[in-house]
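Trainee: A structural model of the following input is requested.
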Amino acid sequence: MVSIAFVQSEQQLRDLYGAPDTLALRKVLDHLDVHCRNFISASPFFMLATHDRDGHSDASPRGDQPGFVEILDDRHLLLPDKPGNNRIDSLINVFHSPSIGMLFLIPGVRETLRINGEARITCDPSLLLKHEEGGKVPKTGLVIEVREAFLHCARSVMRAKIWVPETWPDRKVVPSAGRIWSDHIALSSAAEQGEVQ
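Mentor: Predicted coordinates:
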């Protein structure tokens, strides 16, 4: 790797950027107001950030019909765990390290909603039964206690032009998911065989 200069302290970092805008600090709530509730209810997709007991981070996409994240009250959310591949990385991470971050998106809306808080895993039927789908009740869910909630400005979405179809790349540029998985599994298998030898 080439020689890289890294920031050595928080003070150096603050000196580079200066003080945060007062309004940016004041917009943070410790609960869900009507605007946060409406945003979450209209969102079909969010990213869930967790970290394991060693501090290794993970970000996982979550999506379903708008309203799939249930608002329990002005400080608590319920995320039912839908059937998947049973890796349950996020659940294991939460079990050991409950701090999480959530970034909600709504198609066509440039702003995003950020929620930070603490999550706990529930298997309480009284919470999960109402999220039955196709005869299947979620085995668990995350109950999230909201610590911070705030609207994130539109700059990154505007720069990326996420909601502008004319800027989307040709699908031929990206191999199919099947091709990517096949290649990754082959690489993983080769690495395992190399370790055995």
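
Trainee: from here on, contacts and neighbour counts on C-alpha atoms
Mentor: Fine.

Trainee: Just list the residues touching Pro107, thanks.
Mentor: With contact set as Cα atoms under 8 Å, 6 or more residues apart in numbering, Pro107 has these partners: Ser43, Trp163.

Trainee: go again using 7 Å as the cut-off
Mentor: Trp163 (Cα atoms under 7 Å, 6 or more residues apart in numbering).

Trainee: and if you look at the one 5 residues further on?
Mentor: Taking Cα under 7 Å, 6+ apart as the contact definition, Thr112 lies against Leu103, Phe104, Leu105, Leu151, His152.

Trainee: Sequence B follows; please return its structure for comparison with A:
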Amino acid sequence: MPDSLTPAAAGPAVLDADAARALVASYAKPSPMAVAKDIGRIDRHLRRYIEMSPFCCVATADADGRQDVTPRGDPPGSFKVFGEHTVAIPDRPGNNRLDTLKNLLVNSQIGLVFLLPGMDETARVNGIGRLSVDAALLESMAVEGRAPKCAIVVEVREAYLHCAKAFRRSKLWDPATQIDRRSLPSLAGMIRDQVGLSEEAARQAEDRIEKAYRETLWAPTN
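Mentor: So this is what the prediction gives:
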């Protein structure tokens, strides 16, 4: 087996392609239920879960396959379900990197994982993502009178409920596992160290971030 290991720079050794294929082939076959649970559509259970969810993670990739995963949070009811094969999520104000939107321009594949606070099972949806500025849709997503600039409409290709093992292992919802926020620097403080900001620039960034949290959760300042 050592011949099949390729050392990673300053990290653990990794398998070469043949060894990796052999490893994957060594896993047990999925149970019939694990295969069958992908129903490829939004049924009443998935619909209720998505419509109750306040949080999802969105995975996209660019034309070269470089991937991005971004969190999206909204009041319950903001994620919309239209029939069995269409889901829509609002695009709220952010940092204007637009990683998700730019990726969808060149690669329409998208994956969503919806979460419900306190529930260990998740809902997974994969499909084709497109951008929409449909006025009725955006108005239905308005919060505090502010509609998103656009929405991501997903044509559902895969849809299923995911078991609770990851959340049981991580104890994500257990208050006893919550960290003391003071154990890490502020966001601006960490970015200061990463990009070499001065103390004054970091302080100004901190002020801008806190102002954005207070005033522009639902609409950009420009």
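
Trainee: Superposed, what's their TM-score?
Mentor: With the length set by TM-score structural alignment, normalised by the length of structure 1, the two chains reach a TM-score of 0.87; 187 aligned residues with a Cα RMSD of 1.8 Å.

Trainee: Looking at the contacts of Thr112 of structure 1, which are in strands?
Mentor: Residues from those lying in strands, with DSSP state E as the criterion: Leu103, Phe104, Leu105, Leu151, His152.

Trainee: Now check structure 2 for the residue matching the last one.
Mentor: By TM-score structural alignment, His152 of structure 1 lines up with His162 in structure 2.

Trainee: Need the nearest residue in space to that match, chain neighbours excluded.
Mentor: In space, and not counting its chain neighbours, His162 of structure 2 is closest to Thr122: 5.1 Å by Cα to Cα, 6 or more residues apart in numbering.

Trainee: Against Phe114 of structure 2, how distant is the one you found?
Mentor: Counting by Cα to Cα, to the nearest Å, the gap from Thr122 of structure 2 to Phe114 of structure 2 is 6 Å.

Trainee: can you check Ala88 of structure 2 too?
Mentor: Applying Cα to Cα, the value for Ala88 of structure 2 to Phe114 of structure 2 is 12 Å.

Trainee: again, but for Leu161 of structure 2
Mentor: 10 Å.

Trainee: Find residues that contact each of these two.
Mentor: Thr122, Ala123, Arg124.

Trainee: Let's verify the last one: helix, strand, or coil?
Mentor: Translated: Arg124 of structure 2. Following DSSP: H, G, I helix; E, B strand; the rest coil, Arg124 of structure 2 is assigned to strand.

Trainee: That one -> structure 1?
Mentor: In structure 1, Arg124 of structure 2 lands on Arg114 (TM-score structural alignment).

Trainee: okay, now that match: neighbour count?
Mentor: A count of nearby residues for Arg114 of structure 1, using other Cα atoms under 10 Å, gives 19.

Trainee: Identify the residues contacting it.
Mentor: Here Arg114 of structure 1 is in contact with Met102, Leu103, Phe104, Ala149, Phe150, Leu151, His152 (Cα under 7 Å, 6+ apart).

Trainee: Need the buried ones from the residues you listed selected in ChimeraX.
Mentor: Per 16 or more other Cα atoms under 10 Å, the buried members of the contacts of Arg114 of structure 1 correspond to this ChimeraX selection:
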select :102,103,104,149,150,151,152
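
Trainee: now, among the contacts of Arg114 of structure 1, which is nearest to Ile40 of structure 1?
Mentor: Phe104 (6.9 Å; Cα to Cα).

Trainee: now the helices: where do they sit in structure 2?
Mentor: Here structure 2 has its helices, by DSSP state H, at 17-26, 32-36, 44-52, 99-106, 135-140, 165-170, 187-195, 199-215.

Trainee: how about these, which one is nearest Asp74 of structure 2?
Mentor: Nearest of those to Asp74 of structure 2, taken as Cα to Cα: helix 44-52 at 10.3 Å.
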